[in-house]
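1. Compute the structure for the input listed below.
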Amino acid sequence: MGRFPAKIDYENIRNARISENQARLASLGLQKTISELRSITTPVKSPKRKPVKVDFSSVPLRRSNRLKELNPTSPDGLVSIRRSLRLPLDQSPNGKVDDEEEKRPANAPFVDTRLCYSPNVSSERRCMSKGRGSVYDPVFGICCHFCRQKKLCGEEDCKRCGELDVEQPCLGKTDCSVCHSTNGVLCRACLKVRYGEEMEEVINNKQWKCPHCIEEEGSRPYWICNSSFCLKKRKMVPTGIAIFRAREMGYESVAHLLMDELQRQANR
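-> As a prediction, this is how the structure comes out:
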């Protein structure tokens, strides 16, 4: 085997090259140029400003004209309050309505006809089925608790949706005989698919109760509302389109499927 060469002092060679390069830069006058460029690019730190303490007790607070209940541009100095189109104009400031309006069923909510509103509703509907309805209407349409579609129903004899008679209830939406709330408003399709009931039977049954009221009275154990809102409140995952799975398993509706699953979980 050959012998390794003698150890070379790399540190001395490196220092010699550094000195040679520095002498070359000095001869070319580049050292001064480099220092000038560094001074230009180096950011100058601005002095820190001392915080100024303000005595807010002596300074008037700025408030919105709506909070002041004053409007300088109005001749009477009052502020016009934004209202929903469903709320009556003579509603009291405490948020309550008259007893006559409180007794109205949920499938016939109050609509103030004095509002300047021209409904864009044509006599020819896009869908003649008695399902979820066909025409969206933000004022006369009634929202279903499950599908949340504020549409006019497709019922032939419904004067509210056909003739826009606000004094008549919607025949394509249910109304709970106990709570008369929006929780009991269901369209024909959701009533059949999600709970297995027919609209004609519900209309003829004056004592019909929504799933919320049935659960509260306990007449049908494990019978719950399966809307996404109500399931999320129970910390349950919404079912989505579960009617196909329910029918394949032999259940009448999604509610019957959930009722059976909850009962089996409770008996474990």
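
2. can we go C-alpha only for contacts and neighbour counts from here?
-> Will do.

3. number of nearby residues for the nearest residue to residue 189 once chain neighbours are set aside?
-> Nearest in space to residue 189, with sequence neighbours left out and distances taken as CA to CA, 6 or more residues apart in numbering, is residue 131 at 5.1 Å. Residue 131 is flanked by 17 other residues according to other CA atoms under 10 Å.

4. With residue 170 instead?
-> 29.

5. Help me confirm that it comes into contact with residue 162.
-> No. Counting by CA atoms under 8 Å, residue 170 stays clear of residue 162, with 9.6 Å between them.

6. Overlap of the contact sets of those two?
-> Shared contacts of residue 170 and residue 162 (CA atoms under 8 Å, 6 or more residues apart in numbering): none.

7. Does the residue nearest to residue 189 touch residue 186 like I think?
-> No. Using CA under 8 Å, residue 131 is not in contact with residue 186; the gap is 11.1 Å.

8. All the strands of the chain, in order from the start?
-> 135-136, 142-143, 150-152 (DSSP state E).

9. and those strands, which is most packed in?
-> strand 142-143 (a mean of 25; mean count of other CA atoms under 10 Å).

10. what residues does stretch 242-250 touch?
-> Here stretch 242-250 makes contact (CA under 8 Å, 6+ apart) with 193, 194, 252, 253, 254, 257.

11. Any idea how many residues pack against residue 201?
-> Neighbour tally, residue 201, other CA under 10 Å: 10.

12. same question, the one 4 residues further on
-> Taking other CA under 10 Å as the criterion, the count of residues near residue 205 is 11.

13. who wins for most neighbours among the contacts of stretch 242-250?
-> Ranked by neighbour count under the definition other CA under 10 Å, these are headed by residue 254 with 25 neighbours.

14. Proceed likewise with the subsequent sequence, for comparison:
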Amino acid sequence: MGKLRAKSDYESLRNARIVENQARLASLGVHKTISDLRSIVSSAKPKVRKWQKKEYVITPVRRSTRFKGTPLSSSLATNSLRRSNRLRGKATDFEEREEGSDSYSSEGKEKRPANAPLVMIDLSPEDSSRRCNRKEGRGSVYNSICGICCHFCRQKTLCAEKDCKRCGNLDVNQPCIGKTDCSVCHSSNGVLCRACLKIRYGEELEEVRENNEWMCPHCIEEKGINPYWICNSSLCLKNRKMTPTGIAIYRARELGYKSVAHLLMDELQRKNLSS
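-> Down below sits the predicted model:
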């Protein structure tokens, strides 16, 4: 009985509070405001966009007069065709320049080689003296036409040999005696300048020049003469998945090795024995 009485008292209090709140809202005019807003919203109808069918006009295909079959006028036909001087029968500027030069050959004269430069490059006295004084170092006389690219330093520099007709006279038909040449492959892998040959492999250019059977490290390894004697250029070491040595000549000489190649050869031998 006590629970039912408590429940009825709570409900009576709740109902009395609801009636009080509704009377307060009515006095404030909230119900009227809500009804006005609802009427405004219901009266405003959304604008529906009219669908219009798009009509596509079929236009005639553009064709040239040649496909239409209409013949061209003589003046238009002659002016519209673009012809080079060679097809017109006229000599080009390049041919006229060759005919006026000494290297041009018409009958009985030798033709200019394909790899010869059109304009001969004359070295200044400063560059010439610098080329002759660079026998002990790497030098800096760069020539993209007559210079032979070294496999290690990859620089097309002129050598400092006095008897070199290629670097001295800038004659591209002559070999460079300041760069090595492998007797087996005769490829760019065996081209080394004096400084790289001395520092990286411990060999003298004069001895290599006198030895007609000199082989580059690539051919020595391929023939199995000494598998540990490898090319230590950055490109070849990267192909072997090895880290390039950088300037390692100082470390090699501190450890008592003749060159960087001798240092790497000893390291490869010890690594092979330990494995």
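
15. From the contacts of stretch 242-250 of structure 1, which land in helices?
-> Taking DSSP state H, the ones among the contacts of stretch 242-250 of structure 1 that sit in helices are 193, 194, 254, 257.

16. Alignment lookup: the last one to structure 2.
-> The one in question is residue 257 of structure 1. For residue 257 of structure 1, the aligned position in structure 2 is residue 263, judged by TM-score structural alignment.

17. could the strands of structure 1 be laid out in TSV, adding distance to residue 126 of structure 1?
-> Formatted as TSV, the strands of structure 1 follow (distance: least, CA to CA, whole Å):
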stretch	distance to residue 126 of structure 1
strand 135-136	7
strand 142-143	18
strand 150-152	11
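
18. right, so of these, which gets closest to residue 100 of structure 1?
-> Closest approach to residue 100 of structure 1 among the strands of structure 1 is made by strand 142-143 (19.6 Å; CA to CA).

19. so where is the closest one in structure 2?
-> Under TM-score structural alignment, the match for strand 142-143 of structure 1 is residues 148-149.

20. mean offset of the matching stretch relative to structure 1 (after superposition)
-> Aligned to structure 1 and superposed, stretch 148-149 of structure 2 gives a mean residue distance of 0.5 Å (mean CA distance after the TM-score superposition for structure 1).

21. Any chance you could list what contacts that stretch?
-> By CA under 8 Å, 6+ apart, stretch 148-149 of structure 2 touches 155, 156, 157, 158, 176, 179, 188, 191.

22. can I get these in TSV with distance to residue 113 of structure 2?
-> Shown next, in TSV, are those (distance: CA to CA, whole Å):
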residue	distance to residue 113 of structure 2
155	24
156	20
157	22
158	20
176	17
179	22
188	21
191	22
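
23. wait, which of those residues is closest to residue 239 of structure 2?
-> Of all the contacts of stretch 148-149 of structure 2, residue 239 of structure 2 sits closest to residue 188, with 16.3 Å by CA to CA.

24. Now do the counterpart of the closest one in structure 1 against residue 143 of structure 1, distance only.
-> Matched by TM-score structural alignment, residue 188 of structure 2 corresponds to residue 182 in structure 1. Distance, residue 182 of structure 1 to residue 143 of structure 1, using CA to CA, to the nearest Å: 8 Å.

25. How about residue 250 of structure 1?
-> In this structure, residue 250 of structure 1 and residue 143 of structure 1 are 30 Å apart, going by CA to CA.

26. How about residue 134 of structure 1?
-> With the distance defined as CA to CA, residue 134 of structure 1 ends up 13 Å from residue 143 of structure 1.

27. tell me, what's touching those two both at once?
-> residue 151.

28. Run through the residues that contact the match of residue 257 of structure 1.
-> 252, 257.

29. cool, residue 188 of structure 2 as well?
-> So residue 188 of structure 2 contacts 149, 150, 151 (CA under 8 Å, 6+ apart).

30. looking at it, the last one is touching residue 189, isn't it?
-> Read it as residue 151 of structure 2. Yes. In this structure, residue 151 of structure 2 is within contact of residue 189 by CA under 8 Å, at 5.7 Å.

31. Structure 2: which residue goes with residue 21 of structure 1?
-> In structure 2, residue 21 of structure 1 lands on no residue (TM-score structural alignment).

32. whoops, residue 193 of structure 1 was the one
-> Counting by TM-score structural alignment, the partner of residue 193 of structure 1 is residue 199.

33. ok, now which ones touch that match?
-> If you count contacts by CA under 8 Å, 6+ apart, residue 199 of structure 2 has them with 249, 259, 260.

34. From residue 180 of structure 2, how far off is it?
-> 14 Å.

35. again with residue 252 of structure 2
-> 23 Å.

36. just residue 256 of structure 2 next, same as before
-> Per CA to CA, residue 256 of structure 2 is found 26 Å from residue 180 of structure 2.

37. So between those two, which is more surrounded?
-> Between residue 256 of structure 2 and residue 180, residue 180 has the larger neighbour count (other CA under 10 Å), namely 24 against 11.

38. check contacts around the more buried one.
-> Applying CA under 8 Å, 6+ apart, we find residue 180 of structure 2 in contact with 190, 191, 192, 193, 205, 208, 209.
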